[in-house]
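# Using only what follows, build the 3D model:
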Amino acid sequence: MPELPEVEVTRATLAGRLHGAVVRQARLGKPLRWPLGCVPEALVGLQAGEMSRRGKYLWLPLQGVQRTGGLLLHLGMSGSLGLDDAPPGAAAPAGPHVHFELQSDRGTLRLTDPRRFGAVVWSDGLGVDPAARLLARLGMEPFDPALTPAALRLGLRGRRTPIKTALLAGDVVVGAGNIYASEALFRAGIDPRTPCDRIGPVRCERLLDALRLTLGRAIELGGSTLRDFRDAHGMSGAFQDEAQVYGRDGAPCPRCGQTLRRIVQAQRSTYFCPGCQRR
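Just a heads-up that it's a prediction; the model follows:
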């Protein structure tokens, strides 16, 4: 599913192209995870501000004379956003899995989501419901300067949960999806089964550095494409081609040569080296 790097790549490829766009028409397809929260016609005439990201959510502010707020978008498990730059009325026909379409004077924004776990929700602001409720449990952003090793350790303190499971939960730090959590833990030399409360200051610093390096590199490479993800230009990500442990069970560790293993944690596959990564 699209994780923080994929969502950030989507934001970066859309933000400048949509900024200042005026909505001409909005259309809904089959129902998504949550209802839009307003009639599509209420979006007509609104002008888009600069798109931003919080965790795996995208926020597209929209402003007009009668209404101000924005759309909170989530790509779900299989979604992607694309912008057809053709003039209104000249865009290519929507495919069968396009479940939200926003036509503007800058092109047509479409959410394509075969599994329909994504969402497009109107909110009068980020600080009010439903946006405030949906964002309330998110942890700190991985590149936020306020997220120090000490802050990370404080978030992990008292938890007996395995560190990989805690990273996936996203309530301490957002963005470490399954691929990136496995890769960051390998980079940091931490066994994914290690209880959170056994990770001291030194390893917290290594883990935070590893998370930032891993996520930063993934963003540089356009994210990961295992099945469905494409950025707003329709391009696939390439991080999966550089993965050192993810999907490589049975192969030799690139660091020590021991055989890489796969286990299941919280119903997700975890890949690690039993030699390099210590509990």
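# Going by C-alpha atoms from here, please, whenever you check contacts or count neighbours.
Fine.
# Wait, a strand at Leu62?
Yes. Assigned with DSSP: H, G, I helix; E, B strand; the rest coil, Leu62 falls within a strand.
# That one: what's it in contact with?
Leu62 sits next to Leu46, Gln47, Ala48, Gly49, Thr68, Gly69, Gly70, Leu71 when contact means Cα atoms under 8 Å, 6 or more residues apart in numbering.
# One more, so I can put them side by side:
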Amino acid sequence: MPELPEVETVRRGLAPAMENAVIAKLELNRPDLRFPLPENFASAVEARRIVSLGRRAKYLLIELEDDRTIISHLGMSGSFRIADETLGDFHYPRSKDGKHDHVVFHLVREGAPLRVIYNDPRRFGFMHLWKRSELDLYPAFAGLGPEPTGNALDAGYLAARFAGKTQPLKGALLDQTVIAGLGNIYVCEALWRSHLSPKRAASSLVTPTGRPKKELLLLTDAIRDVIADAIAAGGSSLRDHIQTDGSLGYFQHSFSVYDQEGKPCRTPGCGGTVARITQAGRSTFFCPRCQK
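Have a look, this model is predicted:
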């Protein structure tokens, strides 16, 4: 499933085509994806201008001029592609099968028509329509923690959330009420960068007075850095994820521990081997030698 950097890559890829465009027609080729599409979806959004494209955690937000927002989740195999004569016809072989083109945005931008196509072979993605002024009331957003790219995430905040928590560090970081949008891949990579074991208690990074230890400062920086690096690389093209122009993300070529079981640890002078364990039903990759 795409994680935050993949969704942010999609947002950045779509923004030049979709922002300030008018939805001339919304073509719905089936009534549902993972869930039924919004009632009267086409009539509710047609003739509306797209004000901006945003993101909350792993959700893409298509914000319209009338206080409505299309909330889109890519699920396991969902992808958007841009197709028109001016911008080029961008495809990747996995998304060429037209029978999986379930939603087509027919847009007009600066007087020129273009299409943005949502393709989803497995149909685990979905689209909802919600008031932009009431996004905090959207069920999936209720209680979400701060974004890992925002100023609200700092070591002091994490110290407050980790204090007294005996939960393993890996599980605490995957808790979406602690940090929104941080997924398995990037938690593994951030823990490796900060040389912290995914098995140690979250509270071990907090002093008895509730202040962050130096290790927590390093972890906070590592989270920010790994997300920034992944976004810059276009995300990680695992299984079905591709960018909006059909090209692949390349951060997977920089994985230091994720999916690297049995390979030498990349920490200089470590000499350890990457191991895999299971935590809460998820695979965790780490170096037992240098991650303590």
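# quick one on the thing from earlier: which among the contacts of Leu62 of structure 1 count as buried?
Neighbour counting with 16 or more other Cα atoms under 10 Å marks Leu46, Gln47, Ala48, Gly49, Gly69, Gly70, Leu71 as buried within the contacts of Leu62 of structure 1.
# follow-up on the earlier one: which of the contacts of Leu62 of structure 1 sits closest to Arg262 of structure 1?
Leu71 (38.8 Å; Cα to Cα).
# Which secondary structure state does the residue nearest to the closest one when sequence neighbours are not counted sit in?
Of all residues not flanking Leu71 of structure 1 in the chain, Trp122 sits nearest, at 4.7 Å (Cα to Cα, 6 or more residues apart in numbering). Following three-state DSSP, Trp122 of structure 1 is assigned to strand.
# Show me which helix runs longest in structure 1.
Of all segments of type helix in structure 1, defined using DSSP state H, the longest is helix 201-220.
# Could you tell me where stretch 218-226 of structure 1 falls in structure 2?
With TM-score structural alignment applied, stretch 218-226 of structure 1 matches the range 230-238 in structure 2.
# Could you give the number of residues near the equivalent of Ala44 of structure 2 over in structure 1?
Alignment note (TM-score structural alignment): Ala44 of structure 2 maps to Ala42 of structure 1. Around Ala42 of structure 1 there are 13 other residues, counting by other Cα atoms under 10 Å.
# Give the equivalent position in structure 2 for Leu135 of structure 1.
So Leu135 of structure 1 corresponds to Phe141, using TM-score structural alignment.
# sec struct for the closest residue to its match other than its chain neighbours, please.
Spatial nearest neighbour of Phe141 of structure 2, chain neighbours left out: Leu135 (7.4 Å); criterion: Cα to Cα, 6+ apart. Counting by three-state DSSP, the backbone at Leu135 of structure 2 sits in helix.
# Helices of the stretch 51-200 of structure 1, start to end?
131-135, 149-156, 163-169, 178-188 (DSSP state H, counting those that start in this stretch).
# how near is the nearest residue to Asp240 of structure 2 once chain neighbours are set aside to Gln243 of structure 2?
Residue nearest to Asp240 of structure 2 in three dimensions, not counting chain neighbours: Ser77, with 5.1 Å by Cα to Cα, 6+ apart. Counting by Cα to Cα, to the nearest Å, the gap from Ser77 of structure 2 to Gln243 of structure 2 is 12 Å.
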